[in-house]
Structures are given as C-alpha cells and as structure tokens.
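Trainee: what follows is a predicted protein model with its sequence.
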Amino acid sequence: MRIGPSDQILNALLSNATVVLQLSLREGFEVKVSEALHHGKPVIATRAGGIPLQIQHGKSGYLVDVGDTTAVANHLYDLWTNRELYTQMSEFAKNNVSDEVGTLGNALSWLYLGSKFSKGERIKPNGRWLNDLAREEAGQPYLEGEPRLPREGLHVVG
C-alpha cells in the first residue's frame, strides 16, 4: 500500500509540530484536527462548523472566536512558555481523542450501513449517530470515560 503524498506531508508536519492552528472562518468537520490530536498536538482553532466537536477547550486545545487573533496569540504564548501546560494538553489530546472519526469509527459506520442495506433494511437513525446504533446492536456500549464526540449542548458557529 502506498500512502499518498499529501498524507505523507501531513504526517511529517504533525510529527514535527508543537501546536496546530485551524483558524477557518467556516468549516465542516475537520479530520485534520482529529489527526493532530491523535499525534498529541494541542490545537488552537476557531469555533466554526464542526471543530468544537473535536476540541475540549482548555484540555486538548483552545477554541477562539473567528477573527480573535489576540486570543490565538495569548494561547500560543501560554503553550510555548508553560511546559507543564503544554505537556498536560499534549497527553490529554493524545489519550482523549475519539476514534469515531478515524479509520476504526468510519469502518464501523460503513460496515453497519452495508450490513443493513445488504439485508434490505431501512435505517432511521432519528438524529442518532451510526456508531451508537452499531455498538448498541452489537451489545458493545461505550465504556465509562471512553473518548466520544459530544452529542449535545454545543455552541457551533458557521
């Protein structure tokens, strides 16, 4: 299997980065944010689109309002000058990122869909996540403290 050049470049960048910035004005669900967290890199990002689903503010990174460059600079300064803070955030990021959006989570969702569709069944999630439905049907509930994306109560802009 050959990894595409853009994946190789992203992996090299993330492996050598200290902090990752994702300062989009508008954004969907940014997989690169989850990849950065998997690499143990704190992320400073805007509260745009699906990004707030991925970052636990003050734990795995910081969420800032779109255009608030002062907050970005302050958070960068804190992470660069406070080694203990950086180490705590880096460890939290690495150990608390959800697998729901990675290869495992995507495979589970696709297998669940394929299983249902191959049997001619219709799926009506009624706002529920495919990962939740698949795990429920398999009798594999989430464990206490298992990293998951938030399901409610988010303030998402964009």
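Mentor: Received, thanks.
Trainee: only C-alpha atoms for contact and neighbour calcs from this point on.
Mentor: Will do.
Trainee: where do the strands sit along the chain?
Mentor: 20-22, 43-46, 61-64 (DSSP state E).
Trainee: could you say which of those is packed most deeply?
Mentor: Highest mean neighbour count among those (mean count of other C-alpha atoms under 10 Å): strand 43-46, with a mean of 26.
Trainee: by contact count, what packs against it?
Mentor: Packed against strand 43-46, as judged by 3 or more C-alpha pairs under 8 Å, 6 or more residues apart in numbering; DSSP states H and E, are the following elements: strand 20-22, helix 31-38, strand 61-64, helix 69-81.
Trainee: export those to a markdown table and append columns for distance to I3.
Mentor: Shown next, in a markdown table, are the helices and strands packed on strand 43-46 (distance: least, C-alpha to C-alpha, whole Å):
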| stretch | distance to I3 |
| --- | --- |
| strand 20-22 | 22 |
| helix 31-38 | 15 |
| strand 61-64 | 28 |
| helix 69-81 | 31 |
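Trainee: relative to I9, which of the ones you listed is closest?
Mentor: helix 31-38 (12.1 Å; C-alpha to C-alpha).
Trainee: residues in contact with that closest one?
Mentor: Here helix 31-38 makes contact (C-alpha atoms under 8 Å, 6 or more residues apart in numbering) with 14, 20, 22, 42-43, 51, 54, 60, 90, 93-95, 97-98, 101-102.
Trainee: show me the residues you listed that map onto helices.
Mentor: Counting by DSSP state H, these place L14, S90, A93, K94, N95 in helices.
Trainee: now rank these by neighbours and give me the top one.
Mentor: Comparing those by number of neighbours (other C-alpha atoms under 10 Å), A93 comes first, having 26 neighbours.
Trainee: one more structure, for comparison:
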Amino acid sequence: MKEYFVKMRVIILGQYPLDMKKIRGGVETCIIGLVNELKKYSDIELHVITKEIMWENITKVEDNVTIHYLASPPLPRFVTIKTIDQHKTIKKIKELKPDVVHAHMTAGPGYCALKSGFPNIVTVHGITKEEYDPKIRPGLLDTIRRMVAVPMEDYVFKHAKVLTVVSYYVKKNIKPFCKGEIYIIPNGIRNEFFEIENNEIENMLLFVGGIEPRKSLLNLLKAVKIIKKEIPDVRLHIVGSVRKQRYYNSLVEYVNQNNLNDNIIFKGELSDEEVKKEFSECSVFVLPSKVESFGIVLAEAEACGKPVVASNIGGIPYVIDDNETGFLVEYGDIDGFANKILLLLNDKNLRNKIGIAGMEKAKQFSNKDIAKRYYNLYNAVIHNGKRK
C-alpha cells in the first residue's frame, strides 16, 4: 500500500527583500538565513509573507519557497500597520491554513500571527519601548509610531504562548510582561560570512547600521578625532541608510568642523556584496550603540575574523566575549572606546588572535544550527496544539 507523506506547512512572517542584492537591516538578514536553511527540509512546505511598497501583490516560487509579497501603499507604517497591512496579512494566513506561523517582530507580524488564530511562535528581535524611547526618538512621528506599536507589542507579550528572544537581555526585560514560554534562540549568520577573505587595509574602521541616534555615531566620530592624533591616516567607513536626516546632518557638521573629511566616509546603503567587501577590508569593526538587543553585525564581524569594539549594553555581551573576541566599553566612554581601538590598530598580532577567537565564537550563531532549533520548536508547538 502506498504511503502518503504530509508536509508541515510553515509560514515565516516578517521583512523579506524583493531584491536579494538589497538587504535591509538585521531582521531581514536573519529571516533570509533561516529561510535558506529551512527550505532544505523535505518535510516542510515553506511560505514567506512580507509586505512591500507597491500597488499589486506578487507571489514568487523559488527554491522550494513560496514568497507572498503583499502590496502596501506608500504611506507611513503607523498608518498601514493596523489597517491595510494587518487585514491583508491575516487574510493571507487564513488562505494558506498553516500548521504554524513564525512571526519576526512583535508589532505587526507578531500581532497578526496571534490574531490569525493559528499555532504561532513570535520572535522578539527588539523591545519597542526601548527602541522608541522618547530620549532617543523625541520627534512627533516617532511619538505616533510608539503610540501605535507599543500597545500591539503589549498584546503579544500578554497573549503569546511561545516566544523566542535573541538574547538573555531581551528575555530578562520582557519576562515580567509575558505569560507564555520564552526560549533564547540567537540570530543566525549566513554561511558566506565565514568564507569572506581577509583583505585588511590597515587603520580601517567599519560601522554597519542605520544612521540614527540610538547607534550613537556622534560618540564614534569623537573617538576617531582622538585616534587621529596618534594615527593620522585612520579611516572610518560608515555603511547604512540615513534614518534620521537631522541626526545625519549633525554628524556631517561635526566632521566638517573638526577637519575629519579625509578620515570619515559615509558610504550610504550598499549592496550585499559591497558590504561583504567592507568587512573584508576593515581592521576593526565598531558599534557604539546605546540600544541593541543583539547586534547581528557583530556576529558577522566575528565570522569574518574581525576584532570588535562595542558598547557594553543590551544583548551585545551575549555576542562579544570581552577581551576574547573583542572589547566592550561602557556606553558613553569616548576615551575608553578610542583607547581600545588604538590598542587593536597598533597590534596586528592582537587583531589576529582576537579575530581567530571570534570566528570560533561565531560558529554558535550558524544558520544551520539555528534552523534546526526552530524546526524542533515548530514540531513541539504543532504537537502541543498551542494557539493564541
């Protein structure tokens, strides 16, 4: 008698690029890596639901994955998140009738996953209340975003039965508000970061991330000014899109006023291959953030064998082992940040030693292992019949 094999239907809900050459941010990077591994499982029917600013829905089928790009009008996200986007997302989930929905982020995807009524897992990549703290984002639009997103996040924390978080820091901070189970599963690194060649250009620093106040780039520019006194040809490449124009303008003004034009280069938003080239050529990777739940770029730097100097905040200590795979500096200690960078730039053997340790550390963030953990969790959620 012929046996019939029933696949597990899984929906990944969250940011996913229309153009793989243009990857937007850490969450999107993590979802891509997870999808690339899950599609190798013969017993999974994999779907991705994402939104894209356009006028008509697009569905692509490629490499055992069906990607549903839901059209979203060119309006501020706080306008569409609880109206058009929510309606379309829940409708599509119900059409697909999944065994489990895996939502990335609370406000938006997580909220829709719970409202759909299907078994679900919500991954908390960052805490909205922190990322939209008025001290970091005081503007009117950010205030409106906070007013819309925080209640959605609160709903997810209160009603989700299974959540995953990217670091112990996130778990500790959301646990008092959650009733469900919380598992720590870090963000994964795409395999190609382990294969990037080291084409180091001496005295080259690299920052990758959005240009916004919570990344504290002004502190980094001040550190470069200190470093320049000892290493005049030090260079910092800042890779990432401008998310706050006024903040970016203040950075450019500081560069001009302090004669740092030859030392600091704003590279803008680069393609995936161009970003990898920047990783390949840097001597030290730097991240001076004030708020960071994980910092996937840190793990990517480790995978490339690059030493890191970063703020000792949030989930960063979960990724970087101080004095082993990099140096952690208390937030706001500009002199301390500059001194650690100088220590690395002046000692190639130390850079190599820390870089090797970082590559070993990064193995625990491999997408293959992360996907296996999620595969097991999907099965557990389905078999336990957990719902919203």
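Mentor: It's in. Owing to the predicted nature of the structure, the values given are computational and were not obtained by experimental measurement.
Trainee: what sits against the equivalent of G305 of the second structure over in the first structure?
Mentor: Matched across to the first structure, G305 of the second structure falls on G40, judged by TM-score structural alignment. Neighbouring residues of G40 of the first structure by C-alpha under 8 Å, 6+ apart: M89, S90, E91, F92, A93, K94, N95.
Trainee: tell me the residue in the second structure aligned with K116 of the first structure.
Mentor: Per TM-score structural alignment, K116 of the first structure is aligned with A380.
Trainee: got TSV for the strands of the first structure, with distance to D78 of the first structure too?
Mentor: Shown next, in TSV, are those (distance: least, C-alpha to C-alpha, whole Å):
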stretch	distance to D78 of the first structure
strand 20-22	14
strand 43-46	12
strand 61-64	11
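Trainee: for those strands, which one sits closest to S6 of the first structure?
Mentor: Closest among those, using C-alpha to C-alpha: strand 20-22, at 16.8 Å.
Trainee: who touches that closest one?
Mentor: L14, V33, A36, K41, P42, V43, I44, A45, T46.
Trainee: how big's the offset between that strand and the second structure?
Mentor: Superposed on the second structure, strand 20-22 of the first structure shows a mean distance of 0.5 Å to its aligned residues (mean C-alpha distance after the TM-score superposition for the first structure).
Trainee: ok so, going back, identify the farthest-apart pair in the contacts of helix 31-38 of the first structure.
Mentor: Q22 and N95 (20.2 Å).
Trainee: name the nearest residue to the aligned partner of G358 of the second structure in the first structure, sequence neighbours excluded.
Mentor: Taking TM-score structural alignment, G358 of the second structure has A93 as its aligned residue in the first structure. Spatial nearest neighbour of A93 of the first structure, excluding adjacent residues (C-alpha to C-alpha, 6 or more residues apart in numbering): S60 at 4.5 Å.
Trainee: how near is the match of K116 of the first structure to D369 of the second structure?
Mentor: 17 Å (C-alpha to C-alpha, to the nearest Å).
Trainee: more crowded one of these two?
Mentor: Set side by side, A380 of the second structure and D369 show more neighbours around D369, with 16 against 12, by other C-alpha under 10 Å.
Trainee: skipping its backbone neighbours, what lies nearest the counterpart of the more buried one in the first structure in space?
Mentor: Under the alignment (TM-score structural alignment), D369 of the second structure pairs with G105 of the first structure. Spatial nearest neighbour of G105 of the first structure, chain neighbours left out: D99 (5.5 Å); criterion: C-alpha to C-alpha, 6+ apart.
Trainee: so where in the first structure does the top helix by length along the second structure end up aligned?
Mentor: The single longest helix within the second structure, with elements called by DSSP H, is helix 140-159. Counting by TM-score structural alignment, helix 140-159 of the second structure pairs with no residue of the first structure.
Trainee: what is that helix packed up against?
Mentor: So helix 140-159 of the second structure, by 3+ C-alpha pairs under 8 Å, 6+ apart, packs with helix 77-80, helix 111-116, helix 128-131.
Trainee: any idea how far the helix or strand that it is followed by is from the chain center?
Mentor: Downstream of helix 140-159 of the second structure, the first helix or strand assigned by DSSP states H and E is strand 162-165. The chain centre lies 16 Å from the centre of strand 162-165 of the second structure; the measure is C-alpha atoms, centre = their mean, to the nearest Å.
Trainee: packing partners for strand 162-165 of the second structure?
Mentor: Looks like strand 162-165 of the second structure contacts strand 120-124, strand 181-184 (3+ C-alpha pairs under 8 Å, 6+ apart).
Trainee: among those, which is nearest D333 of the second structure?
Mentor: strand 120-124 (28.8 Å).
Trainee: give the aligned range of the closest one in the first structure.
Mentor: On the first structure, no counterpart of strand 120-124 of the second structure exists by TM-score structural alignment.
Trainee: specify the angle between that strand and helix 140-159 in degrees.
Mentor: 130 degrees (axes from the mean of the first three to the mean of the last three C-alpha atoms, to 10 degrees).
Trainee: how far away from the center of its chain is strand 120-124 of the second structure?
Mentor: Per C-alpha atoms, centre = their mean, the centroid offset for strand 120-124 of the second structure relative to its chain is 15 Å.
Trainee: and for stretch 35-47 of the first structure?
Mentor: 8 Å.
Trainee: what about it, start to end distance?
Mentor: Counting by C-alpha to C-alpha, the terminal residues of stretch 35-47 of the first structure are separated by 18 Å.
Trainee: on that earlier part again, surely the match of G358 of the second structure meets K41?
Mentor: Yes: judged on C-alpha atoms under 8 Å, A93 of the first structure makes contact with K41 at a distance of 6.6 Å.
Trainee: what do the two both touch?
Mentor: S60.
Trainee: list the contacts of T89 of the second structure.
Mentor: I49, L70, C112.
Trainee: how about the lengthiest strand in the second structure, aligned to which bit of the first structure?
Mentor: Secondary structure of the second structure per DSSP E: the longest strand is strand 44-53. Under TM-score structural alignment, strand 44-53 of the second structure corresponds to no residues of the first structure.
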